[in-house]
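Undergrad: Predicted model, plus sequence, below.
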Amino acid sequence: MDMLYAHALFLNARRYPQKPAIVFDGRPWTYAALQDRVARIGAVLAARGVGPGDRVSLLSENHPDMLAVMFAALALGASPAPINYRVRDEDIAYIARNSAAKVVVLGKGYARYVDLFSAALPDAWQMSLEAIDGLIAEARPLAFDWTASTNLALLHTSGTTGRPKGALRSRWGLGARAIEQGFTQNDRTLGVMPLCLSYGYGYSLLPLYLGATLYLEPDFDTDRVLHLLTHERIHSTFMIPTLIQRLVDAPGFAALSCPSLRLIQNAAGALPYDTRAAIVDRLGPVLSTYAASTESGPYANLRGDDILRHQTASCIGRPFFGSEVRLLDDDGQDVAPGNVGEICVRGPCQYDSYLNEPALTAETRRGDMITVGDLGRFDEEGFLYLVGRKRDIIKTGGINVPAADVEDVIARHPAVAEVACLGLPDRAWGEAICAAIVLKPGAKAEPADVTAFCALHLSRFQVPRFVVFLKALPRNLTGKVVKDELRQMVLARTETPDRLH
């Protein structure tokens, strides 16, 4: 069980008062200065009635004061509730109402949302990050009552298969992440992921929990990241596949020299084998990639030499440190080794519940374990292979076809850059497999080329009946394909699926 995160920051301010806790825009924020700011912000929030059980919503791009507000809320027993700033306005309004926050904090450039929050949360006090210096100038640092503090935060799921759902989590497993993935208190950790996402939130707290230094960036800028990796002797970082791909594709990557770099932690999707190989060739065995969800947290991790030894993108590694992973059939029984079952997890990072959604919460429970709807299988060495989401099963002609099985094959076609498969309504087959494909720059292919390639590697019933080429796949902020949106895009192109190819 982790310590209270706000208390850990307080203790680190005593252990390392002059050590940089955060470096932002070239300016170091020491642990002592950050803790003093947290205590003053805590006094401001407490004066507004914020206490145990309350929520503080934040809409902002990355900034140290965003973290300071989060720590102050946790210290008071309130829950930070950051909102994804790239979702639609109607989703922001929905998330705000669902969060029922007492305080709303708006970052630089987000004053345009004042009216939206006034309508969604008429009783909430709104505060601007730009006004914090003035607000805390006369505030006396608050002496927190650590017995009232919490680790509970509210983050909404990415909504790849429906509307965002509010996930409450008090267990982030920061200690387990450090052990499993190799983060240490001596690290200089580069943070480029948005704090409003579960991934960015957890891995930005982690270095501050350990007493390390977080190099926090407002967003991902390739040239800036290359500069920091080279000149700031970064030890560790965490990114999603989209950002890692941008890094590898950058002109400066071929000359990148970063002997201090020990870890690039990837999540939110698989990396193509050639991208993994490019990282290892340039930087050594620094790559680690895990499978996780907002509900379960990390449940499997692939790292070191295993990154290249397991060439298929569907291998997601061994069970995460401290996590029990079981594969269950529809009757809740463990499947035999090598067989496919629903991935169920009990571990140090799992969520508590969905906010105001007891029925949805119950759907994610398998006894005392959590299911995130993923299907997988273990091999004889204990490595877990992701077969697909349970909902990502295409039922065609009475046979269940995991979309991931088809996607893995099509991804090996030399002309294909990206692929996502889904089922389309079909009178004869129930669902027909449709492959949505993005071609590599300059590459050419016809639907028949794709289906012929699939026929060489798949059973007949697994071969897509329809192929559509797109300029890009719709993705959310974490890089995951939003299949509901993709389905609408595909169906909007034609009145009948037969015209797709």
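TA: Great, that's in hand.

Undergrad: hey, let's count contacts and neighbours off CA atoms from now on
TA: Will do.

Undergrad: The closest residue to residue 270 other than its chain neighbours: what's it in contact with?
TA: Take residue 270 and drop its neighbours on the chain: the residue closest to it by Cα to Cα, 6 or more residues apart in numbering is residue 313, 5.7 Å away. Residues in contact with residue 313 (Cα atoms under 8 Å, 6 or more residues apart in numbering) are 270, 271, 272, 273, 408.

Undergrad: Take this one as well and set it beside the first:
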Amino acid sequence: MSVYTDRPWLSLYGEGQPADITPEHDTLLDVFRASLAAAPDTVAIRYFDGALTLADLDAASDALAVALTGSGFAPGDRMGVYVQNDPAFVIGLLGAWKAGGAAVAINPMNKAAELTYLLSDSGATALLCLEQLYESVARDVVASGETKVQTVVTCSPLDHQSRDDARVLGDVVRSRQEGTLDLAELLETHAGRTPAPVSLSGDDVAILTYTSGTTGRPKGAMNTHATMVFNACTYREWMRLTPDDVVLGVAPLFHITGLIGHVALALLLPCPLVLAHRFHPEVVLDAVREHRPTFTVGAITVFIALSGVEGVGREDFSSLRTIYSGGAPIAPAVTDAFEERTGRYIHNIYGLTETNSPSHAVPMGVKAPVDPNSGALSVGVPVYNTVVRILGEDGEELPPGEVGEIATSGPQVVPGYWGRPEATAESLPGGELRTGDVGFMDEQGWFYLVDRKKDMINAAGYKVWPREVEDVLYGHPAVREVAVVGVPDPYRGETVKAFVSLKPGSSVTAEEVVAWAKERMAAYKYPRSVEFVDELPKTTTGKILRRELRDT
């Protein structure tokens, strides 16, 4: 047996944690209906001063499903969901499933060309869209005839609440869009009606989530009901969550973290999901103070922003019993600073779109170790039913301590990419996901993420992983955020450059930053140049975009 199939990390699970779990439901619609039957009056969503119960969600999604099927939406069809973190997003998912179809999760920051590509590639025949986004982007896309969209349902972030927060909704004006169905109107028109029964299985696609497209055109990961249900159960069991918990929705719902760690989890428990349209640190902090959530998961940049709000104190975070962070590597200095400021420890979690969020997580009540050689903070150990291997350049299995590509097998791994058999065969040979991430496992079974393969810097023949340099720079007391990239160099081929944003009120020179790293790193690793920026470019999930910095 290999070291990986023997699963040496099992001994690191938290006390009483099982090695394997079996979900009790096949589809997310089954999950929702079981929770509805058990507790229909449970609050499902808290949105500013508004609240929707499970019964409210059921009635609203029934009405949407009736409207969709009446407009020609058939079982197996796809509906794009082009919405922020609003109740309409959850209603849209449930409505698409009740009509026998699937959703296509779309980033609300996407512009016309991106929206056109996602709708046409997925073959979506319907679109649920914010009024503002329809007016500014989607109307022309649908009118172009380049997609198969026949039915558009528009909605407003002003729905389902009455206390409009000017900080995030100040520019929102209701604008009924000609040629579309209005969600609020159709909920009234079809109130009390139920859609015809449909048959869904765990193998059916629940949501298409598109990869970032860093190595080509974005690919639609086929997140099935079974893969999503499994990892919703993983969150529940690993984080030891119950219906008494409250989930804070800081991750975008179109992203896999938000889909599983927020929506699917809250429907499974069931418990309230706190939403605030989009991430605004002061607004989210006010929601924490008002609704007292107990659990959240999001990018580390979210927690840096929240802990940096003026006047924030430990009492503000006292209700958050459990915090996990994934989506981007975390420097040990950042978790230490957050704990010092808030009194709360951030547990690491790791996964991809193709693993439906977690494939690894730090066990509850345990602090992740730091690798003594690289200074990297462990991303945890593989979660339930999951085997992870480290592979060399030729696909050979590497022993503990050796750095190679992370390859993941488990019931949370997607079966493939929508309409991309070649890409599926390349990235998922035999159902094992080749992640494109480089890392290693230590002798105890802890896994460490080194970096993305494509981000490696070759400086005069030496390999430099940006993550290692970033972790060192995060230790500087003036540094708020940092990204390291390789830039052309006439002598070394490539050399190391750091882009740095500073903490408010801090001052430091580029030479001082270079000297800080030079004292702590090998000569070929420390940055030769530093550029200060007000803000680093990020995805909507908070992941820093190194490629944009390289391009500049």
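TA: Yes, it's here. These figures come from a predicted structure and were not determined experimentally.

Undergrad: TM-score for the pair, please.
TA: Counting by TM-score structural alignment, normalised by the length of the first structure, the TM-score of this superposition works out to 0.89. Behind it: 489 aligned residues with a Cα RMSD of 2.6 Å.

Undergrad: Buried only: go through the contacts of residue 313 of the first structure for me.
TA: With burial judged by 16 or more other Cα atoms under 10 Å, the buried subset of these is 270, 271, 272, 273, 408.

Undergrad: Next step: the residues you listed restricted to helices.
TA: Using DSSP state H, 273, 408 are the members of those that sit in helices.

Undergrad: okay, the buried ones among the contacts of residue 313 of the first structure in CSV with distance to residue 438 of the first structure next?
TA: Shown next, in CSV, are those (distance: Cα to Cα, whole Å):
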residue, distance to residue 438 of the first structure
270, 16
271, 16
272, 14
273, 17
408, 14
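
Undergrad: now the strands for the stretch 201-350 of the first structure?
TA: 213-216, 236-239, 263-266, 287-293, 297-303, 315-319, 324-328, 341-346 (DSSP state E, counting those that start in this stretch).

Undergrad: Out of those strands, which is closest to residue 34 of the first structure?
TA: Closest to residue 34 of the first structure of the strands of the stretch 201-350 of the first structure is strand 213-216 (Cα to Cα; 12.0 Å).

Undergrad: what's the average distance of the closest one to the second structure?
TA: Strand 213-216 of the first structure: mean distance to aligned residues in the second structure after superposition is 2.0 Å, counting by mean Cα distance after the TM-score superposition for the first structure.

Undergrad: And that strand, what does it pack against?
TA: Identification of packing neighbours for strand 213-216 of the first structure by 3 or more Cα pairs under 8 Å, 6 or more residues apart in numbering; DSSP states H and E yields strand 20-24, strand 188-191, helix 198-210.

Undergrad: can you list contacts of the longest one?
TA: Contact partners of helix 198-210 of the first structure, identified using Cα under 8 Å, 6+ apart, comprise 5, 8-9, 12, 21, 155, 172, 174, 178, 183-185, 187, 189, 191-195, 213-214, 238, 267, 294.

Undergrad: give me that answer again for 7 Å
TA: For helix 198-210 of the first structure, the external contacting residues (Cα atoms under 7 Å, 6 or more residues apart in numbering) are 5, 8-9, 21, 155, 172, 174, 184-185, 189, 191, 193-195, 213-214, 294.

Undergrad: any idea how far residue 89 of the first structure is from residue 355 of the first structure?
TA: Distance of residue 89 of the first structure to residue 355 of the first structure, given as Cα to Cα, to the nearest Å: 20 Å.

Undergrad: ok, the two, which is more surrounded?
TA: residue 355 (17 against 12; other Cα atoms under 10 Å).

Undergrad: Aligned against the second structure, show me the partner of residue 421 of the first structure.
TA: Counting by TM-score structural alignment, residue 421 of the first structure corresponds to residue 484 in the second structure.

Undergrad: Am I right that its match is in a strand?
TA: Yes. Per DSSP: H, G, I helix; E, B strand; the rest coil, residue 484 of the second structure lies within a strand segment.

Undergrad: what about it, neighbour count?
TA: 24.

Undergrad: The helix or strand where residue 186 of the second structure lies packs against which elements?
TA: Using DSSP states H and E, residue 186 of the second structure maps to helix 183-189. Helix 183-189 of the second structure sits against helix 54-70, strand 151-155, with contacts defined as 3 or more Cα pairs under 7 Å, 6 or more residues apart in numbering; DSSP states H and E.

Undergrad: Turn the ones you listed into a markdown table, columns for mean neighbour count and distance to residue 492 of the second structure.
TA: Output for those, formatted as a markdown table (neighbours: other Cα atoms under 10 Å; distance: least, Cα to Cα, whole Å):
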| stretch | mean neighbour count | distance to residue 492 of the second structure |
| --- | --- | --- |
| helix 54-70 | 23 | 59 |
| strand 151-155 | 24 | 54 |
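
Undergrad: the helices in the stretch 351-500 of the second structure, which residues?
TA: 421-427, 466-474 (DSSP state H, counting those that start in this stretch).

Undergrad: ranking the ones you listed by burial, who's on top?
TA: Comparing those on average neighbours per residue, with mean count of other Cα atoms under 10 Å, the densest one is helix 466-474 at a mean of 24.

Undergrad: average distance between that helix and the first structure?
TA: Mean deviation for helix 466-474 of the second structure: 2.2 Å (mean Cα distance after the TM-score superposition for the first structure).

Undergrad: quick revisit: for residue 512 of the second structure, find the nearest of the helices and strands packed on helix 183-189 of the second structure.
TA: Judging these by Cα to Cα, what sits closest to residue 512 of the second structure is strand 151-155, at 51.1 Å.

Undergrad: isn't the match of residue 421 of the first structure right up against residue 466?
TA: Yes. Taking contacts as Cα atoms under 7 Å, residue 484 of the second structure lies within contact range of residue 466: 5.2 Å.

Undergrad: Any chance of CSV for the helices of the stretch 351-500 of the second structure, columns distance to residue 58 of the second structure?
TA: Output for the helices of the stretch 351-500 of the second structure, formatted as CSV (distance: least, Cα to Cα, whole Å):
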stretch, distance to residue 58 of the second structure
helix 421-427, 35
helix 466-474, 45
